[in-house]
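Participant: After the sequence you'll find the predicted model.
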Amino acid sequence: MIYPIVVYGDPVLRQKAKDIEKGTDMKQLIADMYETMDAANGIGLAAPQIGKSIRLFVVDATALEKEDEEDEDMSDFKMAFINAQILDEDGEEWEFEEGCLSIPNLREGVFRQETVRIRYYDEQWNLKEETYDGMKARIIQHEYDHIEGKLFIDYLSPFKKRLLKGKLADITKGKVNAEYRIAIPK
């Protein structure tokens, strides 16, 4: 099932998501989230982005192509994170232009630390603790922010936010062309 993507202005995007009871069958919802993310050409999707304030996000960067030898191999980076907790962020902050399915057609440079250590449950409720760096860390940090009620625009300067105020207001009103189904705030 493909869900509409909740866009900027909906209160669910600003709520801290609730833990999921351990052992809950998440297989269908996770499959639906992958399908929704794929339909929108995304590489990550958090449950709040489909209107569900629960601590779940999925990532799939397997389709990202390596442009040169220095690029990270993302061929195995498809996974679900249930009840994730970031334990540590470390390393140099680096800037990268981020976008978000919940804020269509808007991309801005965001600084994030290069390494993240995270504890989470996988789809089978196996507890994992892993460290990621580079682009994998950035994708995780971006999606994790969603379950904490944060958006990438929260990292922008007050000046930059003022410049984007009109575009954000238009998104809230549904005055945006997205190439996927969206849910406009009521």
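Facilitator: Ah, there it is. Numbering: from 1, shown residues only.
Participant: Every contact and neighbour count from this point should use C-alpha atoms.
Facilitator: Will do.
Participant: Go through the longest strand belonging to the chain and flag the buried ones.
Facilitator: What stands out as the longest strand in the chain, according to DSSP state E, is strand 78-100. Under the neighbour-count criterion of 16 or more other CA atoms under 10 Å, strand 78-100 has 79, 80, 81, 82, 83, 84, 85, 86, 89, 98, 99, 100 buried.
Participant: putting a second one here so we can go through both:
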Amino acid sequence: MAIKFIVKDPDSILREKAMTVTKFNANLHKLLNDMAETMYDAEGVGLAAPQIGISKRVIVVDVGDESGLIEMVNPEIIEKEGEQLGPEGCLSIPDLNGDVRRAQRIKLRGFDRNGAAFEMEATDFLARAFQHEVDHLNGVLFTDIADSIYDAAVRARKHEE
């Protein structure tokens, strides 16, 4: 496993639609392992392959709950329900945060590292994290859809006061 460099906005790969994964092999397993290690090292809750410069439809998510690490290859959101508005940040846009409107509950379909298809549901923060990462696979950043954007350091200082 290896910690990878996280690509920062405005790198063009963050604006591209990532390519569908067709080979489920040792290279994919290494990519997933590297992505998880990179996400944990950066103290993030999700990471998409384009964020480490690789145009593949691969995400990892771990919001720190009982779900643990979730890997998903070629993820698709197939259902959305409800609405939530909440803060988001991004490892590829380290100085900004924003308030983003997302679905409260989603259903996803994708594949595990070995090519087995699966579906899962997510709500609340986990649903937010998945929607954020799937957006990355489509070249969308949270700053494109946020209701408001603010300097992360300024907001943190205000909360400390």
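Facilitator: It's in. Worth saying up front: this structure is predicted, and the values here are computed from it rather than measured.
Participant: picking up where we left off before, who touches the longest strand of the first structure?
Facilitator: 19-20, 30, 55-62, 105-123, 144, 152 (CA atoms under 8 Å, 6 or more residues apart in numbering).
Participant: Can I have the buried ones of the residues you listed as a PyMOL selection?
Facilitator: Restricted to buried positions by 16+ other CA under 10 Å, the PyMOL selection for the contacts of strand 78-100 of the first structure reads:
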select buried, resi 30+55+56+57+58+59+60+61+106+108+110+111+112+113+114+115+116+117+118+119+120+121+122+123+144+152
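Participant: What's the end-to-end length of stretch 64-77 of the second structure?
Facilitator: 21 Å (CA to CA, to the nearest Å).
Participant: that older thread, in strands, which of the contacts of strand 78-100 of the first structure fall?
Facilitator: 56-60, 105-121.
Participant: Relative to residue 72 of the second structure, how far out is the residue nearest the centre of the second structure?
Facilitator: A centroid search over the second structure (CA atoms, centre = their mean) returns residue 133, at 2.4 Å, as the residue closest to the centre. Distance of residue 133 of the second structure to residue 72 of the second structure, computed by CA to CA: 10 Å.
Participant: by contact count, what packs against the longest helix seen in the second structure?
Facilitator: Longest helix of the second structure, by residue count under DSSP state H: helix 26-41. Helices and strands touching helix 26-41 of the second structure, by 3 or more CA pairs under 8 Å, 6 or more residues apart in numbering; DSSP states H and E, are strand 46-48, strand 58-61.
Participant: any chance of these in a markdown table, plus distance to residue 157 of the second structure?
Facilitator: Shown next, in a markdown table, are these (distance: least, CA to CA, whole Å):
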| stretch | distance to residue 157 of the second structure |
| --- | --- |
| strand 46-48 | 24 |
| strand 58-61 | 27 |
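Participant: Of these, which is nearest residue 14 of the second structure?
Facilitator: strand 46-48 (9.7 Å; CA to CA).
Participant: Tell me the buried residues in the closest one?
Facilitator: Neighbour counts over strand 46-48 of the second structure (16+ other CA under 10 Å) mark 46, 47, 48 as buried.
Participant: Translate residue 108 of the second structure into the numbering of the first structure.
Facilitator: Counting by TM-score structural alignment, residue 108 of the second structure corresponds to residue 118 in the first structure.
Participant: Kindly report the same for residue 86 of the second structure.
Facilitator: Per TM-score structural alignment, residue 86 of the second structure is aligned with residue 96.
Participant: From residue 21 of the first structure, how far off is that match?
Facilitator: 35 Å.
Participant: Likewise for residue 49 of the first structure?
Facilitator: 20 Å.
Participant: likewise residue 48 of the first structure?
Facilitator: In terms of CA to CA, residue 48 of the first structure sits 17 Å off from residue 21 of the first structure.
Participant: And residue 9 of the first structure, by the same measure?
Facilitator: Residue 9 of the first structure is 28 Å from residue 21 of the first structure, by CA to CA.
Participant: Pick out whichever of these two has more residues nearby.
Facilitator: Neighbour count, other CA atoms under 10 Å: between residue 9 of the first structure and residue 21, residue 9 has more, with 20 against 10.
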